[in-house]
Every structure is written in C-alpha cells, then in structure tokens.
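*Asks:* turn this into a structure:
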Amino acid sequence: MTTTPATPAPPTGYDDLPRLMSLMTGDEKHGPAATSTLDALWVLYDRVLRVTPATAEAPDRDRFLLSKGHGPMAYYAVLAAKGFVPVGWLPGFGSYDSPLGHHPDRTLVPGAEIGSGSLGHGLPLAVGTALGLRARGPYGRPGRDPRVWVLVGDAELDEGSNHEAIAYAGAAGLDTLHTLVIDNSSATYALPGGIAARFAAAGWSTTTVDGRDHEALHAAFTAPHPGRPHAVVAAVEPAYV
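*Replies:* Prediction:
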C-alpha cells in the first residue's frame, strides 16, 4: 500500500532559523551583521512584541523598526518562522524580482514598518512614531498602548541623528520607546562608561546583557521603566571574529 508522505510542519521555532537563513545566499548577504541580531530578534518576536501576521495592520499593534537594515537575513528568517512572509520567498533573497531586498522595503515585506537604507535613520523614525502614537491618545485598554521597538547597531550611534534622537526621547519621557542596540564592537568612537551610559545620561532606563542569552534578553526587554524610554544593549561576539 502506498502512503502519502506527511506534509512537513511549517517552521515555528528557534531551531528552524539556521536552516531558513541558509536558504538565502549571495554576495551581499552580510552574514555577520545578520547573525549578530538573530537571538535578540527571536526573543522579541517570540515572547515580547504584540504583533502577528493577523494584526500587522492593527492600530494597537507594537511597532518594530529595523534600523540595522543591512544583512537582514535573520530578520527575514524570523518573519518567515512567524508566518509574516512565505518560506518560499527566502531562496530568492536579493534577486531582481524578489520582495526580500538587501534592505527591507516596507511596501514589499509584510510586517516591516520602515524601509531601511542609510544608517542612523531608524531611531529618529522610532521617536517620531512614539510621538505620533502618543498624540493619538490611549487605545482604551490599560497597558495596551502600542510600544515602539527599534534595533540599531553600535556603529550607527556614530551618526549625529542618533545623538539628537536619544537626547529628545529622554527629555520627552517617551516610555513607549525601546531601543535595542546590538553591540558587536564595530563602533568607531568609544564612549566613557560604554553605550548604556550614553543613554542613561540622557534620562533613559538602560541595561546591558549577553546578546545570546534568551532569558537575559527577555528580562531586559520586559523590565519596567515608567516615565522613561528604555535601551537594551545586547553584547555579542565582535564583528571581525
């Protein structure tokens, strides 16, 4: 008797991510830039962000902005694992007619909130997003006002636009704003006290964690910070390793 092979279950877990990333090839994939974000992105989408494929346009969804847009393979892999984009799109990554470009395009990638390009834009856009959501007023359910998350690289903080965004957000008390900094020791200019001290000086709540430790990341992401924006510095292996 011939039996029909069972249809493989769709990818949904962290263990699926390396396989999904391996489907994306090409000269412009920026592998280290992608893998540096993998664990933090997974914990955010798996355990923290209040957004799903079904609620990707809902007014009260959480917003995630990928400012570190070069090397988005980990981002695309997580979106595929969570059902935002079809797994079948991944092998076409970076090709002429693929929705999955070398930088995400918000008009082509389901779930993407911004089109990233020049580094240094994401954090100012996140500040504007948080301000816009604040201006709309409460969403009717306590604790359900949309939260804004932005992922930046440590080298992005060399950009002056981020200096201004950090200073303004702290002074404005944008407590729905969260910045995740992936620190792979690629910044040009060292700062006294490290990256977290820079945010703290501007009035932010801050914490620094191992960027590969899922429980530490989750605790940092969910730490209370009333009246202040929150910055999580996730330290990973140096980019040149």
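*Asks:* from now on I want contacts and neighbour counts done on CA atoms only, so please keep to that.
*Replies:* Fine.
*Asks:* look up how far A172 lies from the residue nearest to G153 when sequence neighbours are not counted.
*Replies:* Leaving out its chain neighbours, the residue that sits closest to G153 by Cα to Cα, 6 or more residues apart in numbering is I182, at 4.9 Å. Distance, I182 to A172, using Cα to Cα, to the nearest Å: 24 Å.
*Asks:* compare the two (neighbour count), which wins?
*Replies:* Between I182 and A172, I182 has the larger neighbour count (other Cα atoms under 10 Å), namely 24 against 14.
*Asks:* distance check, that one against A197.
*Replies:* Relative to A197, and taking Cα to Cα, I182 is found at 15 Å.
*Asks:* what do you get for V78?
*Replies:* Going from V78 to A197 by Cα to Cα gives 30 Å.
*Asks:* and what of V148?
*Replies:* Separation of V148 from A197 (Cα to Cα): 21 Å.
*Asks:* to compare against the first, here's the next sequence to fold:
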Amino acid sequence: MGRVARFEREFARAQATEVVDLPWGYALLQHDFPVSWAHNRLVVTAPVDAETAIATADLVLGGAGCRHRLVTYLDAAEGERAAPAFAAAGYGTHERLVTMVHGGGPVHGDRARVEALTFAELRPSLLADWRADFPDDPEADIEQLADRSLLAGRGAEVAFLGVRTPAGRVVARGELYRRDGVAQFENLITHPAHRGRGHARALLAEALARSAGDDVRFLVAEATGWPRGWYRTLGYLDRVEAHAFQRTPAACPSR
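*Replies:* Alright, predicted model coming up:
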C-alpha cells in the first residue's frame, strides 16, 4: 500500500499548477481547471484538528477563487473523528472511499469489443455526459470537466479505453493510468441504455491485461456503492479506506 500511496500522491501533484505543503498534508490547486473539484482540494495525511483543516480549506481554496470545498482524509480513523465538525461546517457530503487491489486472478471478458481511444474520439462522450449532469452550467465549465482528463498524462502513462457502437458512439469507457510498476483503473462508466451487456467486464479485463506486467493494480470505489461488491467478484480486495468531505456552492453532484 505504500506504493499505491506514493503513486496517488505523485500522480495528483503532477497534475496541479500549485501545491501548498502543510504540516499535516497539502493542498492541490489547478488554476486552469478551477471547476474540477478533484484537482482543487485539501489532502490530510497526518493528525490535525478538523477546525484547522476547515479553516485552511477556506483560506486556500477560497483564496484561489474556488466556491466548492473538498477535503480528503487518508486515515480512516482521523476521517471518522472529523466527520461531526465537517457536518457542522456545512459539508453536506461525506464519502467513504475504499482502495481495492487486484489479487491476480484471471478476469474473463470480451476484450475484442474494447478499443484504445484518442482523446479526440472520447471527448464528445465526455461533453455529452457532463452536459447531462449539469444542464444549466456554462459551456466553458462543461469543456473544463471534459478536458481535465488530459491532465492525467502529466503524471502517468494513460490509456483511454472504450466500447463503441457500429456508428462510432462511445457507450462504455474507462481510464488506465500506469507509472513505476503501479496501475490504476478509474472512471469506469457504461451508459444506462447499454448496461447488462458485459461492456464493463470487457473494459476491466482489457485494463488488467494491459497492466499484467505491473506489480500493483488498484482502483478506488465508494464504500457503500454496489460496484464495490462487483469488483470483489472479479478479484479485487479491500485494502484501505479514506474519507472525503464536500461542501457545494449549490445542490449538485460531485465533480
């Protein structure tokens, strides 16, 4: 898990335009993509009282012009202890995130249906999906949310994997990041009308095949979501839990 932690830290920092180091963690800022919450957040890596973390989020994220607040605790026990203070401070979303490592067994899926996509091929699907989630957002914000996927290439080797219809529409996709013998597969999505056809399994099988030579292969799942159980059936094992606290400027999903 030390290698996973190092991968995540270096991968995240490589995508930032500014990193603010703190005695108990660090803040990531991406000035070119201010609407991307994942790229503008605080990461708590050592014990600190929740009030200090909350005040620092206001100072750093607010000072950078961010309206949202996102604070991630990498230690599960510290996150649990901080939860009441974050709730009192208006952080309406508390997510438990589980890092899952693949145990090495085979995953069978129809890999022939999976393609490696260029970003230009993937981008229309990203734009359409984000527009569906945020129908009232300005076009510039939607473009930021789609184009932030390009940032991953600053910190790792990236493969955009997808399943397309004969007409060329991307109906399932995922992103594989590889660096220094560690591989992470994330953002696995199948459009609702195309679920139940084995696309997700095929994408996961392809990602594992492409990273077969890596020492560690992992992903991050919501602790309470159904995909966690599905990943377990495919050989992923629970390893560590983190906590993420979000305060949104309006009622809308995470981004």
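*Asks:* fetch the TM-score of the aligned pair.
*Replies:* Between these two chains, after superposing, the TM-score reads 0.32 (TM-score structural alignment, normalised by the length of structure 1); 124 aligned residues with a Cα RMSD of 5.5 Å.
*Asks:* rewinding a little: isn't the residue nearest to G153 of structure 1 up against L151?
*Replies:* Yes. Shown here, I182 of structure 1 and L151 form a contact pair, counting by Cα atoms under 8 Å, at 7.3 Å.
*Asks:* who has more neighbours out of V148 and A197 of structure 1?
*Replies:* Each of V148 of structure 1 and A197 has its neighbours counted (other Cα under 10 Å); V148 has more, 23 against 17.
*Asks:* tell me the buried residues in the lengthiest strand in structure 2?
*Replies:* Longest strand in structure 2, counting residues (DSSP state E): strand 236-247. For strand 236-247 of structure 2, burial by neighbour count (16 or more other Cα atoms under 10 Å) applies to 236-238, 241-247.
*Asks:* check stretch 14-29 of structure 2 too.
*Replies:* Neighbour counts over stretch 14-29 of structure 2 (16+ other Cα under 10 Å) mark 14-16, 19, 25-29 as buried.
*Asks:* take these and keep only those in helices.
*Replies:* 14-15 (DSSP state H).
*Asks:* how close does the residue nearest to G153 of structure 1 sit to A235 of structure 1?
*Replies:* For I182 of structure 1, the distance to A235 of structure 1 (Cα to Cα) stands at 6 Å.
*Asks:* end to end, how far does stretch 209-217 of structure 2 reach?
*Replies:* From its first residue to its last, stretch 209-217 of structure 2 covers 11 Å (Cα to Cα).
*Asks:* can you check stretch 11-19 of structure 2 too?
*Replies:* Stretch 11-19 of structure 2 has its terminal residues 12 Å apart, counting by Cα to Cα.
*Asks:* ok, now stretch 197-210 of structure 1?
*Replies:* End-to-end distance of stretch 197-210 of structure 1 (Cα to Cα): 17 Å.
*Asks:* coming back round to it: including distance to E143 of structure 2, could the buried residues of strand 236-247 of structure 2 go into TSV?
*Replies:* TSV is the format used below for the buried residues of strand 236-247 of structure 2 (distance: Cα to Cα, whole Å):
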residue	distance to E143 of structure 2
Y236	33
L237	35
D238	34
E241	31
A242	29
H243	28
A244	25
F245	25
Q246	22
R247	22
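*Asks:* for V43 of structure 1, give me its contacts.
*Replies:* Counting by Cα atoms under 8 Å, 6 or more residues apart in numbering, V43 of structure 1 touches 214, 217-218.
*Asks:* hmm, G122 and A165 of structure 1 touching each other?
*Replies:* No. Here A165 of structure 1 does not reach G122: they are 9.8 Å apart, not a contact under Cα under 8 Å.
*Asks:* next one: A220 of structure 1 from A200 of structure 1, what distance?
*Replies:* A220 of structure 1 is 15 Å from A200 of structure 1, by Cα to Cα.
*Asks:* what residues does the helix or strand where A231 of structure 1 lies touch?
*Replies:* A231 of structure 1 is located in strand 230-235, with elements delineated by DSSP states H and E. With Cα under 8 Å, 6+ apart as the test, strand 230-235 of structure 1 has contacts from 40, 175, 177-184, 195-196, 199, 204-212, 217, 220-221.
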